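Novice: Here is a sequence together with a model predicted from it:
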Amino acid sequence: MARKTGSHSQITGPKVRAAAQSLFARKGFAAVSMRQIAAEVGVQAGALYLYTPDKQTLLLDLMETHLTELLAGWEDSDPKGDAQDRLEAFVRFHIRFNLDRADAVFIAYMELRNLTDENFAKVEALRGRYEDMLEDILRDGQRAGRFDIPDTKLATLAVIAMLTGVNTWFREGGRLSRDMVENVYWDMVRKAVATT
């Protein structure tokens, strides 16, 4: 019996992805077997192959989905116009978007080493598109004399790393609210790129 009674692809497929994401984030991709994912979902191991050809494809799917949603989310949020307004919007968007997706963010950054070369190239292209969006904002601010940045690529990587780091320490109900975190991080980024 390959499929659990009452199981449907539109129900079980997302459960497989959610279970894999949770397990990969908690234990690491290399330590998780297809059998463990199946047990988490409540299906036989062989049934997983109805939803994904292998564990590598599942990892790629999780990363691509996260990055595609990130790109689409920013494109919908981008206020256009003034570089400083756009940079503030980017900072706030990045924090807000990623805090709701801690497992996906962890996997997208920490499991790159487990991708095949071909899959790494696909994920790297998506990451590059997102980085380019921020770098365009920084370049626009530099050209307008609003930002003093000696290297926009380096500044892009530094800002993204700083913003993504929020996921490592932020806890809901902790000392700082989400709004406070956004405000403090925006102030730090603003000061880091401002003209003197």
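Specialist: All right, it came through fine.

Novice: Only C-alpha atoms from now on, for both contacts and neighbour counts.
Specialist: Will do.

Novice: now residue 148: how far from residue 131?
Specialist: 18 Å (CA to CA, to the nearest Å).

Novice: whoops, I mixed them up, residue 93
Specialist: 14 Å.

Novice: which residues are common contacts for these two?
Specialist: Common neighbours of residue 93 and residue 131, using CA atoms under 8 Å, 6 or more residues apart in numbering, do not exist here.

Novice: ranges for the strands of the protein?
Specialist: For the chain, no strands are identified by DSSP state E.

Novice: Longest helix in it, by number of residues?
Specialist: Counting residues, the longest helix found in the chain (DSSP state H) is helix 117-143.

Novice: Check which residues of that helix are buried.
Specialist: By 16 or more other CA atoms under 10 Å, the buried positions in helix 117-143 come out as 119, 122-123, 126-127, 130-131, 133-142.

Novice: Report how many residues lie close to residue 56.
Specialist: Residue 56 is flanked by 15 other residues according to other CA atoms under 10 Å.

Novice: thought it was touching residue 115?
Specialist: Yes. Using CA atoms under 8 Å, residue 56 is in contact with residue 115, at 6.9 Å.

Novice: how many neighbours does the residue nearest to residue 140 when sequence neighbours are not counted have?
Specialist: Of all residues not flanking residue 140 in the chain, residue 83 sits nearest, at 6.0 Å (CA to CA, 6 or more residues apart in numbering). Residue 83 has 21 neighbours, counted by other CA under 10 Å.

Novice: this is the comparison structure:
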Amino acid sequence: MARTQGSHSDITGPRIREAALRLFAQHGYAAVSMRQIAKDVGVQAGALYNYTPDKQSLLFNLMAGHMADLQTAWDAVPQADSALERLRGFTGFHIRFHLERPDAVFIAYMELRNLTEKNFAVIESLRRNYENGVEDILKQGMEQGEFDIPDTKVATLAVIAMLNGVNTWYRSEGRLSLDEVERVYWSMVQKSVST
């Protein structure tokens, strides 16, 4: 199949992913067609299939890429010895990482239902790996006597859910700066797990 004139794989591929990410976040996966994505990028619909086999693969790759980037970024954060300091570091990391990627976060949580069973299992496994890292911090805090948590798995999910909420309401021009928001959330997270 001939490439569209002026198309370059190192440019068009990322543009397709960016357009799909934006359109899926704005309209929902089910409402967006490959033709719409192609129009947004400025290529013929058939040209998309040079970069992705289908729309499902595009959704899956966006989600998997987001989870891989999230895990890689978290793995690069230096870890303190204290569980309390590790949890504080996680709180700030999670808020800031996700605020920089609102469309990816929205899709990662809201479009899971549109994945095939096989793709869902892969994404769920990647999410579980990330969650397990947080639960390890909570378990360490229990062992060190810093935390009092009846169920570390539930607490992990509750902390992540609370931190994800920032994406729905925070605006940089709002009443609180990002540093202030992070301090408020850290205070709430700390109180929710402390002895």
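Specialist: Arrived safely, thanks for sending. Remember, it's a predicted structure, so these values are computed and weren't measured experimentally.

Novice: What are the boundaries of the helices in the first structure?
Specialist: 9-27, 34-41, 55-77, 83-99, 102-110, 117-143, 152-164, 166-169, 178-193.

Novice: Figure out which of those helices is closest to residue 1 of the first structure.
Specialist: helix 34-41 (13.7 Å; CA to CA).

Novice: Spatially central, which residue of the first structure would that be?
Specialist: residue 105 (3.9 Å; CA atoms, centre = their mean).

Novice: contacting residues for that one?
Specialist: With CA under 8 Å, 6+ apart, residue 105 of the first structure has these contacts: 66, 98, 164.

Novice: Redo those as a markdown table? Include distance to residue 39 of the first structure and neighbour count.
Specialist: Putting these into a markdown table (distance: CA to CA, whole Å; neighbours: other CA atoms under 10 Å) gives the following:
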| residue | distance to residue 39 of the first structure | neighbour count |
| --- | --- | --- |
| 66 | 24 | 19 |
| 98 | 28 | 20 |
| 164 | 31 | 18 |
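
Novice: As a markdown table, the residues you listed with distance to residue 27 of the first structure would be great.
Specialist: Below are the contacts of residue 105 of the first structure laid out as a markdown table (distance: CA to CA, whole Å):
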| residue | distance to residue 27 of the first structure |
| --- | --- |
| 66 | 19 |
| 98 | 20 |
| 164 | 20 |
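
Novice: related to what we said a few turns ago, tell me the angle of the longest helix of the first structure relative to helix 102-110?
Specialist: Per axes from the mean of the first three to the mean of the last three CA atoms, to 10 degrees, the angle that helix 117-143 of the first structure makes with helix 102-110 is 100 degrees.

Novice: which strands and helices sit next to helix 117-143 of the first structure?
Specialist: helix 55-77, helix 83-99, helix 152-164 (3 or more CA pairs under 8 Å, 6 or more residues apart in numbering; DSSP states H and E).

Novice: winner for burial among those?
Specialist: Counting by mean count of other CA atoms under 10 Å, helix 83-99 has the highest mean neighbour count of those, with a mean of 19.

Novice: where does it sit relative to the chain's centre, distance-wise?
Specialist: 14 Å (CA atoms, centre = their mean, to the nearest Å).

Novice: post-alignment, that helix versus the second structure, mean distance?
Specialist: Once the two models are superposed, helix 83-99 of the first structure sits on average 0.2 Å from its counterpart in the second structure (mean CA distance after the TM-score superposition for the first structure).

Novice: Can you point out the buried residues in stretch 20-38 of the second structure?
Specialist: 20-25, 28-29, 32, 34, 36-38.

Novice: what sits up against it?
Specialist: Contacts of stretch 20-38 of the second structure (CA under 8 Å, 6+ apart): 16, 19, 44-45, 47-48, 55, 58-59, 62, 103-104, 106-107, 111, 114.

Novice: Please apply the same query to stretch 112-131 of the first structure.
Specialist: 29-30, 56, 59-60, 63-64, 67-68, 70-71, 156-157, 160.

Novice: looking at the second structure, where would I find the counterpart of it?
Specialist: Aligned by TM-score structural alignment, stretch 112-131 of the first structure falls on residues 112-131 of the second structure.

Novice: quick one: contacts for residue 182 of the first structure?
Specialist: Residue 182 of the first structure touches 91, 92, 95, 96, counting by CA under 8 Å, 6+ apart.

Novice: shouldn't residue 189 of the first structure be in contact with residue 159?
Specialist: Yes. Shown here, residue 189 of the first structure and residue 159 form a contact pair, counting by CA under 8 Å, at 7.0 Å.
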